[in-house]
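In: Sequence and predicted structure, then a few things I'm wondering about:
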Amino acid sequence: MKSHLNTSLEPPKLTNSELSKRKNLDRAPRPRLASTIVLTHGPKNKLKILMGKRSIKHDFMPSVYVFPGGRVDKSDSYAKYTGELSMRTKTILETAYNSRKARALVLASLRETYEETSLMIGRKEDHKTNSKSTWNEFYKAGLTPSLDGIEVFGRAITPPHRHKRFDAWFFIKNIDTKRLPDISDTAELEDVAWFTFEQIWELNLQRATKMMLNALVEYLNFQSLPSNIFFSRAERGKFITDTYPKA
């Protein structure tokens, strides 16, 4: 029975071009907190995953397929919510942040999912609010974002040579419905669809996405979930993969 993380997943090495860019930066930008969620549907042997292609107009990772996600906004810390995080996910996140920020990190992934794919994940509840944030769209639809069933499985910090850097946390949630939820293209993502693993590996993927897909496959093979997660980052020109928190 598999019960521990394989930290020997081979990380990509920095190319000479990337090393040169890193050296030419006066100062590496500070990573911004970000959140990504892998939404799955169906049994493990027929799993489908929600992804979309970033617009060519994006200056960060254009024209590649990604999971829904993005920066954590201030509004995420004050959004109404229902449900609770699992003790495992709560413990891992609160090793790094207080409870409000940990919760905001998860909520951000749900907000970004709506903004990028038009899919709202929540529970039916009536609201009276005039929030100016994206969350108002949830409230007008009679939904409260739900934390139930969301688990954390990875973390990746963008290397210092990038002009934009993120401290991205990766979550997973299975959509337990008989039919695939409705989705649509947005200004953020094109070709939004539910893909099988076989289809995903044929898409144009950024190498960090490939690495996190491997971490996802490993996570899905666990019989019992580990108390830590896959963690990738770069230090002194080298990629490092281990766990967070450290075992």
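Out: Looks like it came in fine.
In: When you work out contacts or count neighbours from here on, use the C-alpha atoms and nothing else.
Out: OK.
In: Tell me where this protein has strands.
Out: 32-41, 48-54, 65-66, 69-71, 122-124, 143-145, 151-157, 166-175, 189-196, 229-235, 238-244 (DSSP state E).
In: for these, which one sits closest to residue 217?
Out: strand 151-157 (10.3 Å; CA to CA).
In: quick one: residue 140 and residue 122, what's the gap?
Out: 12 Å (CA to CA, to the nearest Å).
In: oh, I was asking about residue 34
Out: Taking CA to CA, one finds residue 34 at 20 Å from residue 122.
In: Of those two, which one has the most company?
Out: residue 34 (23 against 19; other CA atoms under 10 Å).
In: Could you double-check that the more buried one lies in contact with residue 164?
Out: No: if you go by CA atoms under 8 Å, residue 34 and residue 164 don't touch, sitting 11.7 Å apart.
In: Point me to the residue sitting closest to the centre of the protein.
Out: residue 36 (1.4 Å; CA atoms, centre = their mean).
In: What sits closest to it if chain neighbours are left out?
Out: With CA to CA, 6 or more residues apart in numbering as the criterion, residue 36 has its nearest non-adjacent residue at 4.0 Å, and that residue is residue 69.
In: got a list of what residue 212 touches?
Out: residue 154 (CA atoms under 8 Å, 6 or more residues apart in numbering).
In: Would you map the helices across this protein?
Out: 16-24, 87-93, 99-117, 135-140, 197-200, 207-220 (DSSP state H).
In: right, and those - which one's nearest residue 182?
Out: helix 99-117 (9.0 Å).
In: tell me the angle that closest one makes with strand 32-41.
Out: 60 degrees (axes from the mean of the first three to the mean of the last three CA atoms, to 10 degrees).
In: tell me which residues in helix 99-117 are buried?
Out: When burial is assessed from 16 or more other CA atoms under 10 Å, helix 99-117 yields the following buried residues: 101-117.
In: one more structure, for comparison:
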Amino acid sequence: MSAAQDAPALSPRALVPRDAGTLIVVDRSGPEPKVLMGRRHEGVAFMPGKFVFPGGRVEADDGRVNVAGTYPPHVENRLQARVRRPSITRARAYGLAAVRELAEETGILIGDPDAGPFQPRGSSWDAFAKAGVFPSLESFVAVARAITPPGRPRRFDARFFATDASAIGGTVDGLVTAETELVEIVWVTLDDARKLDLPAITKQVLLDLTERLDIGFERDAPLPFYPKGSAGERELI
């Protein structure tokens, strides 16, 4: 999402949560895992100045983008729980929105650079075609799901994914500036991440991520769900 898309919304009472995808890129090559985080512009309406994981709302074509690899079966199944009219296309859209938003906000392209030519659906995916990176969901694990509480200027039904940094297939330089939605990106350990200026839900998801790292990305596990944001009860789906 651009800063322009974060312009003040209409009455918060009328806001229905929009499906969204957020991606946590984890670098496990060193002695301690590090995660990629970005600091949001002070001028945006939603979480100004906070450090967050890159992500944003699902767009109409996200679920129909071709991929080099799909989710592991257990991830696909978890994403279709507690959803009206669940489908594989809709579940795929959550992850692809996260991939697209990560690329738009940071220039990091998640995918396979050796899977052959990628034909983009819409200009939002041109960076992948130009870089020769075919988007992939194969490395994804579902970490959490949370719905923004009522009364906020933006409301999302967000799925938080994690992937290893080895899934990065390419990068585009120069996308993070003083005028963009994310004005700074950093790689930080989980302990250092908790010391940043974080939204409450991001603090909670960091705890969920720690649990997921202990369990192992490749294993199936219940998905933490916060239907009222991080202040509400934690359910497992």
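Out: Yes, it's here. Bear in mind that the values here come from a model prediction, so they are computed numbers and not experimental data.
In: Mind putting the strands of the first structure into TSV with distance to residue 206 of the first structure?
Out: Listed next are these as TSV, based on distance: least, CA to CA, whole Å:
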stretch	distance to residue 206 of the first structure
strand 32-41	15
strand 48-54	11
strand 65-66	8
strand 69-71	15
strand 122-124	30
strand 143-145	29
strand 151-157	13
strand 166-175	15
strand 189-196	15
strand 229-235	15
strand 238-244	16
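In: Leaving out the residues flanking it, which one is nearest to whatever residue of the first structure lines up with residue 96 of the second structure?
Out: In the first structure, the residue matched to residue 96 of the second structure (TM-score structural alignment) is residue 107. Taking CA to CA, 6+ apart, and ignoring the residues beside it in sequence, residue 107 of the first structure has residue 76 as its nearest neighbour in space, at 6.0 Å.
In: What lines up with that neighbour in the second structure?
Out: Per TM-score structural alignment, residue 76 of the first structure is aligned with residue 62.
In: Residue 34 of the first structure too?
Out: Per TM-score structural alignment, residue 34 of the first structure is aligned with residue 20.
In: Which residues are in contact with that match?
Out: By CA under 8 Å, 6+ apart, the neighbours of residue 20 of the second structure are 55-58, 94, 97-98, 156-159.
In: Turn those into a markdown table, columns for distance to residue 31 of the second structure.
Out: What follows is these, written out as a markdown table (distance: CA to CA, whole Å):
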| residue | distance to residue 31 of the second structure |
| --- | --- |
| 55 | 27 |
| 56 | 31 |
| 57 | 34 |
| 58 | 35 |
| 94 | 31 |
| 97 | 31 |
| 98 | 27 |
| 156 | 34 |
| 157 | 34 |
| 158 | 30 |
| 159 | 28 |
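In: Relative to residue 170 of the second structure, which of the residues you listed is nearest.
Out: Looking across the contacts of residue 20 of the second structure and measuring by CA to CA, the closest to residue 170 of the second structure is residue 98, at 15.7 Å.
In: That closest one reaches residue 59, doesn't it?
Out: No: here residue 98 of the second structure does not reach residue 59: they are 10.5 Å apart, not a contact under CA under 8 Å.
In: For residue 16 of the second structure, see how far away residue 235 of the second structure is.
Out: Residue 235 of the second structure is 21 Å from residue 16 of the second structure, by CA to CA.
In: Next, count neighbours for the equivalent of residue 94 of the first structure over in the second structure.
Out: Aligned counterpart of residue 94 of the first structure in the second structure: residue 80 (TM-score structural alignment). Applying other CA under 10 Å, we find 17 residues neighbouring residue 80 of the second structure.
In: And residue 73 of the second structure, by the same measure?
Out: 10.
In: Also residue 166 of the second structure?
Out: So residue 166 of the second structure, with other CA under 10 Å, has 14 neighbours.
In: That one -> the first structure?
Out: In the first structure, residue 166 of the second structure lands on residue 176 (TM-score structural alignment).
In: Please name the nearest non-neighbouring residue to its match.
Out: Nearest one to residue 176 of the first structure, counting by CA to CA, 6+ apart, is residue 41 at 6.7 Å.
In: Would you check that the one you found makes contact with residue 172?
Out: No: if you go by CA under 8 Å, residue 41 of the first structure and residue 172 don't touch, sitting 10.9 Å apart.
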